[in-house]
Each structure stands twice: as structure tokens, then as C-alpha cells.
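Student: Predicted model, plus sequence, below.
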Amino acid sequence: MQIKLVSLEDGITSCGFRKMAAYVARINEDTESCYVSTNRYRSVLNGIKGTLGEAGMMHDEEIDEIAQGLAGSDIVGYSSMTGYAALTHKIIARLREISPDTYQIWGGIHPIIQPEDAITADVDAICVGEGEFAFSEFLENFRDGRDVTATKNFWFNRGDEVVRNHFLALMTRDEMETLPFPQYGEGEKIYRATEGFVDMKVGDYVANDGLGYTTLWSIGCPFHCAYCGNTKFIANDPKYKRIRHPSARYIIDEVKSARARFPHLSQVSFHDDSFMAIPYRELEEFAELWKAELGIPFAVYGVIPNYVKRNKFEVLTWAGMNRVRMGIQSGSQDILDFYKRPTPPAKILAAGEVIASFSPKYHIPPAYDIIVDNPVETRQDVVDTLELLYEMDRPYTLFIYSLKVIPNTELEKAMRERGIDIEEISANYFAIPPRVGNLLLYVLALVRPPRWLWKRLLKRVEASTTPQKEYPRLGMVLRTLYLMRRAADHLRVMDFSVIPGWTGYVFWRLGLVGLWQKRFTPRPERPVKEPAVAVAVTPPALPDAATG
């Protein structure tokens, strides 16, 4: 049976899709993974112009060419986020026209977040939960010609009826341990305009990820932030708030497997939602294995201020952690409350103090996420965010995002209740309007101005909804300087994980990257091993003499 799986997103990172593709390839030999990379994620030019995220659009000729490349398959499965939903709809419709017997399934984030939209596509089914075990059950019944419409984690179009099934239990740690490693360099295809789907080569990986490998160790998040798609996952199953992950041995072996195929991989980025929420003992085991068997730098994304603990940072930095990314989102307590994010400014500042103590000696400056252009924000809310960042311990850089409202989240409900036009503010979260308040974020990522000058600059800040002058040329200059500063921070330690292209690859081939990591990258001493917590065990009572 021929199955083709299609990932539609900026770039080819696709961590979740790669996991699913590996699983499907295990249970069905004739499986092909196809990538439609709508816009290279780390394009330097797009970063300078502020046009990252303006993807998900293709000409009709390209849509037809993609559909032609999928035609004739028994099953085609799609994976996309909401930003690429319109494109996915179009490809599905065109494939239905030219290959009506192909069974089409839409999975990934969008059908989970907004199943009501996904099921309106000309698909046979959508996957609304974890896909691996659900698809295995579906495929077994599909092959045998049995009814598939009772498969859990799926919705089905059956004539004029939509069959909505319940959810499977979330995967356990032991079940996660049985999954194959994500598919990486194992015969994937990539779409090129006028050429169709062609073999993916080393150059495609280098163009997208430089010398970096991106993965996830854990799934789940203990928070319930109003703007986050995780709220939908938690609504589907409250147990999603628990952190689940396979063993440290599993994730170490996964990285070793990827490096066996691509020896140039010299850094790893963990995009877990809450890596630092993993208990210390498990992080310590991970650190010891990483140090002994890999010894390359790694970054941790998705750091939550509440879980920043010095002992965790010490053991992970000893193992090779060289940068982190933490979500701040806002410096205004009112907006943090609006987002239902229990990270008060004092806790953010305390976390920043711990993080900054490792940089620049051991870490590349940390990156902090900030959300701007929230129509609910007052001028004071914007000022509060700028003041918090002004007070943060340095050095740091910023990842700045314009607010995008994800469908079916609590934020969408709150915005609609306030009569806010969601479509108007949700076009592109990378496009940052060059207003004074936003431009000052770039300034802070570069330098801390003198207080007297800072006070004068703050007087020009307005809420995003207030009509105000924009400075596009100044914005481009500041964004260019900001990106140059970020690149310099990485180049200083020969880290090419966020710098795409062949430059890093050439440095690796010359042996300079490995030499720098071994000879010129300082690492702290192994922290003192924390004693195990003794657990008192009460011995069983002896049998009573009268009854024993």
C-alpha cells in the first residue's frame, strides 16, 4: 500500500511530523515523506525585511504540481499548522479532482486546534489527537477492508455526516520508549517549483538548520496560557499538563542516530514546552549521558521562569547547554493576568538573574520571548514591558512576536467578547510594525540606554491601537543591527545552529567547529552531586502471636 505523508510549513524542521513519518514507515514499507517548504524559516533577507511568516501562499500551477506528485497514492496524509490551512485546503481539493480514489487524511496542529475547519476540506478524515497508535489501528482496518470510522482520535466525513470519535489515552512513558527515532535523512522528498518532489539532500538540511538538529524530549506543559494552542490539548485531555518523555537513554541515542547520518550536526536545540520542569534527577541522568557520549552544545527552548533553578542550570551547563530561550511575553501584571500566565514580573526578574550569571562565559546570551501589538494593552502596559526589560540582567536578546490569535483558545474567546477583529491582528506574527514602542525593543536587545535618555524615549511610546507615526527605515536599520548582534554572539563560539547556509558547513569540514568546541569553549566544573533523598520505609508489622 502506497502512503505519502506531506508536511507544509516554513522550512523542513517539522519535529512532530518526522516522528509520525518514522512510525508510519515502520508499519507500512511503501511510505514516502514529502516536504512542501513554503518559505525558508531562517532566511536572513526575510529576517531583515520582517517578512518571515508571510508564507502559506502558492500559485495555482504549484498547487497542481504538488497534487500531481501525490496522485495515485492509496493514502495521503497532511500535516500543517493553522497558518498553512488555506494552502492545505487547496492541495486537498486539487488532489481530489485528479485522484478521487486517494484516501486523504489531515493531521498536525490545525485539525487539533480547529477541527471544525479542517473537516470542511475535501478529506476523508482528520486526526484530532496523538496520531501514532490511532493511525496504526486505522491502517489495519483500512487494509482489511473493514469499517474505519470508529477509530479514536479521528473524525470522518461519511456522506453528509461527520463522525466524531472520542480520544485515545495519551501515550505513556513506556509507550514513547517504543517509538522509532524521528525520520531524518532517510529518503525524504522536498518540493521544488517546476521540478516536483525530488530527493532531499544534505544541502537542504544545511540551508534550513545550519549545523543544528532540532528535536523534542518531552511533551506537555503545566501552564494554561490563554494564547497557547496547548489549551486545546488540555481541554481534550487534562493529563496533557503532565510532562511525559522517554528515558534519557532514548533521547541520547536519537541524537547519536541523526549524527551517524549527518556528522556535521554540531549542536542540538530542544523545543520542549517545559524542559526545565523535568525533575532534577532525570536532568542529571541526561546530563551525565550527554557529557559522556555526545559532548556537543545544546540549547533549551520553552523555558518557563517558574522552573528556572540554579542547580538545574549548573548540571546542564556542565553537560553542554550553551543557550536558553525563555518566555516573558509581557512585563505588565495586568496583561500577564489577561494571558492567564502565572509568572509575575518579580519571578521573571529573578529567573533572568540566574540565567544571566551563565552568560557570556558559558552561554550565548539568552533569548526572551515578547508579545507585542496586543489591542488590549494600554500605554502603561507597553511601558511596563519596556521597563521590565530595561531592568533585566544583561546580556540578552529578544524574540519579538506580533500577537496572533490561535483559533479555539481562551484568548480568542476573550478577544471576541471585547469586539476585537481577530483577523485584522492575526496575519503574521513575525511582521513587527515599526512603532516607537516596538523599535525600543530592538534597542534594548542591543544596548541599555542611559536612564535620562530612556525616560525621554518612553514619553513617545503609545499603545498599539493609538494612531501614531511609524519608522520603517529606522526599523530596518535596527532589525539589521539586531540580527548582526545575534549572529556575532553565535559566531563567537562557532555556533551555526541559527545561521543557515554553507558557511558553517565549510567551517565544520575544515575542523574549526570541533576544535573550537573542544579547546576554546569553557565549561564549569561538575557540580557536587546532590544526595539522594532518603525515604523512610516502615517495616511490616509482625504477625500477632495469638493469630500467627
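Tutor: Happy to help now that I have it. Residues are numbered from 1 along each chain as shown.

Student: switch to C-alpha atoms for all contacts and neighbour counts from now on
Tutor: Fine.

Student: buried sites along the lengthiest helix in the chain?
Tutor: Scanning the chain for the longest helix, with DSSP state H as the assignment, gives helix 472-491. Burial within helix 472-491, assessed by neighbour count using 16 or more other Cα atoms under 10 Å, is assigned to 475-476, 478-483, 486, 489-491.

Student: want to throw these into JSON lines with distance to Gly331?
Tutor: Formatted as JSON lines, the buried residues of helix 472-491 follow (distance: Cα to Cα, whole Å):
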{"residue": "Gly475", "distance to Gly331": "22"}
{"residue": "Met476", "distance to Gly331": "25"}
{"residue": "Leu478", "distance to Gly331": "22"}
{"residue": "Arg479", "distance to Gly331": "22"}
{"residue": "Thr480", "distance to Gly331": "25"}
{"residue": "Leu481", "distance to Gly331": "24"}
{"residue": "Tyr482", "distance to Gly331": "21"}
{"residue": "Leu483", "distance to Gly331": "23"}
{"residue": "Arg486", "distance to Gly331": "23"}
{"residue": "Asp489", "distance to Gly331": "25"}
{"residue": "His490", "distance to Gly331": "27"}
{"residue": "Leu491", "distance to Gly331": "30"}
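
Student: Which one of these is nearest to Ser7?
Tutor: Leu483 (28.2 Å; Cα to Cα).

Student: Below is structure B, check it against A:
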Amino acid sequence: MDILLIHPPTVLDAEQSKKSIMSSIMIGYGMLSIGAFLEKQGYKVEIFNIPYAYSLGFTEDNIFNLFKSYSPKLIGIELNWLQFSKGAIECAKKLKEIFPNTPIVMGGVNATIFAREILEYYNKFIDAIFIGESELTFLDYINNIENNGDLTKIRGILRKDENNRTRDQGPARIFKNIDEIPPYKLNIVKPRLIPPYDIGMINTCRGPCIHNCFYCIGNRNTYSTSLKSSRTNLDIHSPEWIVSQIQILLRDVKKLSIQDYIYCKPKKVLQIAKAMQKEGLDDKIEYFNFAALPGSLNKEILTALSKAGIDNIDFGVESGSQNILKIIKRPYTIPNVIDSIKSSIESGILPKTYWLVGLPFETESDIEKTKELIIKTIKLGALPKWVTPLCLFPGLELFENAKKYGIKLRLKKFQDFFTFSTTQRNIDSWYPSVITHETENFTINDILKKSLELKKFISTNSNLILTHQMNNLENYFKFHPKFDENKLIQRIKMVLSLLKYTFF
């Protein structure tokens, strides 16, 4: 093996990791793309999913004893999301003990956001932080190792020089034509995924969202600054590339998901849906999830997606208050939400809704408006899947200008966010340690109470939800005749049963 890529646990202790309040098993497709690209260059690459191995019964000792049999030239650790902060650092430290002469690098969204802090505190066992898109950075770095080259010439890294000074070596080299990045194969990941985690994530695009939602790190104003990317536009893979990625994934899984900014380019979505229909891929798919902004896709596009095999769609509605949506720069209206739900149902797609609490200037009245919209969407046939407190971190407009929005920040530094790694599930779903802020009107406890209040409100309307879901079954079967009614109802009941216990 030449390159070992690590998807870390939330914390290194296996039993504690299994109790994390946030999902830890899914790998970011950035690492999967890096692995696929490096394999294409002739390198032997393995991506090891530690939390998934834990779920299968592996212990920390099992895994790291296995690593001792490896001889990697380079080790990369993924740090994409907040819940992996502490686990990623612990993995780096333990791997450096095993491989003292092997460079260990870290990358991903949160590694990029907190790059300077991470390097300042943990440079004894982390040799560099890879900033932003990293396929070409990895290639340059491994070539440098093999040829004893000059590290100063590698773009896209933050490192300490021989005088312990931090060196920022500029934005990474990126692909102008993203179709040059090969589709990934799941067999690069160890251990092999089995149900219920056998789902293939499809990355359809790269670059900033065209909108400017104030709580999103990928919006058009923060993407280049917070994520330090030289990609200024949203670049979309060709329909042919996406179809190829789907075909490759279907060799190993029957469940797929697209969770990126493709909805920003509706015409492209339609082209992709028609390309999928042409290949007849829907016959091989058991579950296909898609994410979109309310109002972004019309009925023609939704119908095309449904015919292509997509059977459920996630809408981040966030709030039932038009005023709050305006404050956080959500680019749609309440009528857009209603129209999107109706069009999805009519197109044979189950719409799932997502809601936030702890938004700037949010009041009791706004929470009541959210309840009203939840009920309206339920009666149309929507399934409310998630209610979660808003999370704020560096780079976001609401973080950087918190006072302007009546926000008092609680978590500011990298190590503050270790609480997302260490906080464990409890029966009451009460997690004050991971509330990142207070608002002008809501304290930490208020935000938690309002989150639980909305969850309870949804749970008390479970029968209403099921009734309207049953009313729409005929339309689902019209577009997806292979659907099993019992499995579909079981899936809906599972969402409702898990709602109380999910945090984010």
C-alpha cells in the first residue's frame, strides 16, 4: 500500500464512539474522490472506515494492530464535520506513534476552517493541513516524498517550516474540468459496507452554491474565503459522468443519494434525469434520495427525477416564518414551500422536511408559525424528518458578525468543538453542551426546549402523517411500481421513531 486514508471515529475509544449524538459512519465523497484519483495514477490506496469497523465489533487495538502491518508512504485523515474533531486528532497522534517517519496530513471542511489552530497545537504529529480540494495536492505531495522534492512548491497546504513558522502555500491546484476526476468505487473502502449503511453518495458538482444563506459554509460569499478555494463558480459533472458514477455504485449498493448544490442548475438536473432514464437505471435502484431548495425545481424536473428512480427528496424548509427566512437569506417564500411539496407528491416523490431552531431574532411567534407550516405540509403529504438546533462555526456570516444578529457565541475555538465528539446520546435528548450560541430571545435551554417541543409536536401528529402518507401511496406506485407498501410504511415509521433521538 502506498497511501492510507482514514475516516476517523468521533473519539478513539470504541465504546464511547458508538454513543455519539451524531452519525459517524458515512465517509465524505471528497476522500472517496481522492482515493479514486490516486488509484488512477497507479498508487495503491486504502480508505479505512474506523467507526464502521467499530460497529462491526472491531476494537481500537484490532484496528491499529492491523495498521502496524502496513507500510504507507503517506497517511491522510479526513476532518469534514464537527463531530470528528477530537477523534481525528487522536487518530493522528496514535498513527504517528506507529509511523514516526511517515507524513500524516489532514484535510476536509473543518480541517480547512480550523487549519491554523490545528497546526499550531498538533504539529508534532500532523505534518500538514490540506486546504480545500485535494486530489492534485495529494499527487504533488506523494511525488515530493518519492523524489525528495521541495515542499515549498506544493500549493494547497499549510505546514510548519524548519524554523517552526506557519507557511500558507496558497490555494490548491484544482481541475478546471471536473470530469477528469474519476468516479469512485466502494471497494476502495474497508471494511466493506453492509446494510443499513450500504448507500452510495453521488457528488454531482463542485464550487459554491449560487445563494447566500447566512448559516451555510458553502454559500457564494463564504466559499472562497472560509474554504479558501480558487473555484469561484459552481461546476457540474456531465450527465455521462454522473450516469457512470451511478452504474459503478450499483455494482455494490442499491441505495443512492445526491446531497449537494446541483439544484442550483435546474436545466442540468433535467439533463441528468433524462440521461438516467435513457440508461434504465431505475430498475436497479431500491432507494434514491435527492436534496433541493424549496422552489428550485419545477414539476417537469421533479417528474423527470421520479421517472429516473428518485423516490424521496429532502427540503430544508428551516422555518415557517417568512421574516426569519428573509433574515437568514433563504431564497424562497412559504408559497414556494407549499408548491414544492405539492409538485413532489404529484410526481411520485416523497418530500421530507427539515427544520431549524435557534435562528437569529426568532421568537415564540415564529415557532408557532413553524408549527403551522409543519401541519400544512403534513396534510399535503410531507414527512417531517429532522428538527435540529442551528450550529454556528467560524466562517459563517452569523458567526463572524454575531452581534449584528443578536447572537452570543459559546463555542469559538477548535478545541471548543470537541464537545461534538464527546457528547453522548441520552434518553432525554438533552444536549446543552453542543448548543453553539444563544440568541436575542432564546437561551441555551430555550433552544433545546423549542427543539424538543417541535419534535414532540410532530410525534403527536404521527397518525395524521401516516394517514396522509397512505392517501398518497397510489401516486407513488404509479411512478415506482416496484415499491413495496409495507417497506415504505416501515421506512416512514422509522423516520418518526428516530426523530426524538436525532440531534443533527
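Tutor: It's in. Predicted model only: the values in this text are computed from it and were never measured.

Student: and the longest helix of structure 1, how far from the chain's centre?
Tutor: Remark: helix 472-491 of structure 1 is offset 23 Å from the chain centroid, using Cα atoms, centre = their mean, to the nearest Å.

Student: for whichever helix or strand comes after that helix, packing partners?
Tutor: As assigned by DSSP states H and E, the chain's next helix or strand after helix 472-491 of structure 1 is helix 502-509. For helix 502-509 of structure 1, the packing partners by 3 or more Cα pairs under 8 Å, 6 or more residues apart in numbering; DSSP states H and E come out as helix 202-209.

Student: let's see it at 10 Å
Tutor: Counting contacts by 3 or more Cα pairs under 10 Å, 6 or more residues apart in numbering; DSSP states H and E, helix 502-509 of structure 1 packs against helix 202-209, helix 512-519.

Student: Give me whichever of those is most buried.
Tutor: Mean neighbours per residue, mean count of other Cα atoms under 10 Å, is largest over these for helix 202-209, with a mean of 19.

Student: in the helix or strand that that one is followed by, what counts as buried?
Tutor: Counting by DSSP H and E, the next helix or strand C-terminal to helix 202-209 of structure 1 is strand 212-215. Buried residues in strand 212-215 of structure 1, counted by 16+ other Cα under 10 Å: 212-215.

Student: Ok, stretch 296-312 of structure 2 next?
Tutor: 296-297, 299, 301-312.

Student: Pull up the distance across that stretch, start to finish.
Tutor: Chord length of stretch 296-312 of structure 2, first to last residue, is 16 Å (Cα to Cα, to the nearest Å).

Student: equivalent range in structure 1 for that stretch?
Tutor: With TM-score structural alignment applied, stretch 296-312 of structure 2 matches the range 307-323 in structure 1.

Student: if I pick the spatially closest residue to Arg416 of structure 1 that is not a sequence neighbour, what's in contact with it?
Tutor: Leaving aside its chain neighbours, Arg416 of structure 1 sits nearest to Ile422 (7.4 Å; criterion: Cα to Cα, 6 or more residues apart in numbering). Going by Cα atoms under 10 Å, 6 or more residues apart in numbering, Ile422 of structure 1 touches 375, 403-407, 412, 415-416.

Student: next one: Cys15 of structure 1
Tutor: Taking Cα under 10 Å, 6+ apart as the criterion, Cys15 of structure 1 is in contact with 182-184, 213-216, 271.
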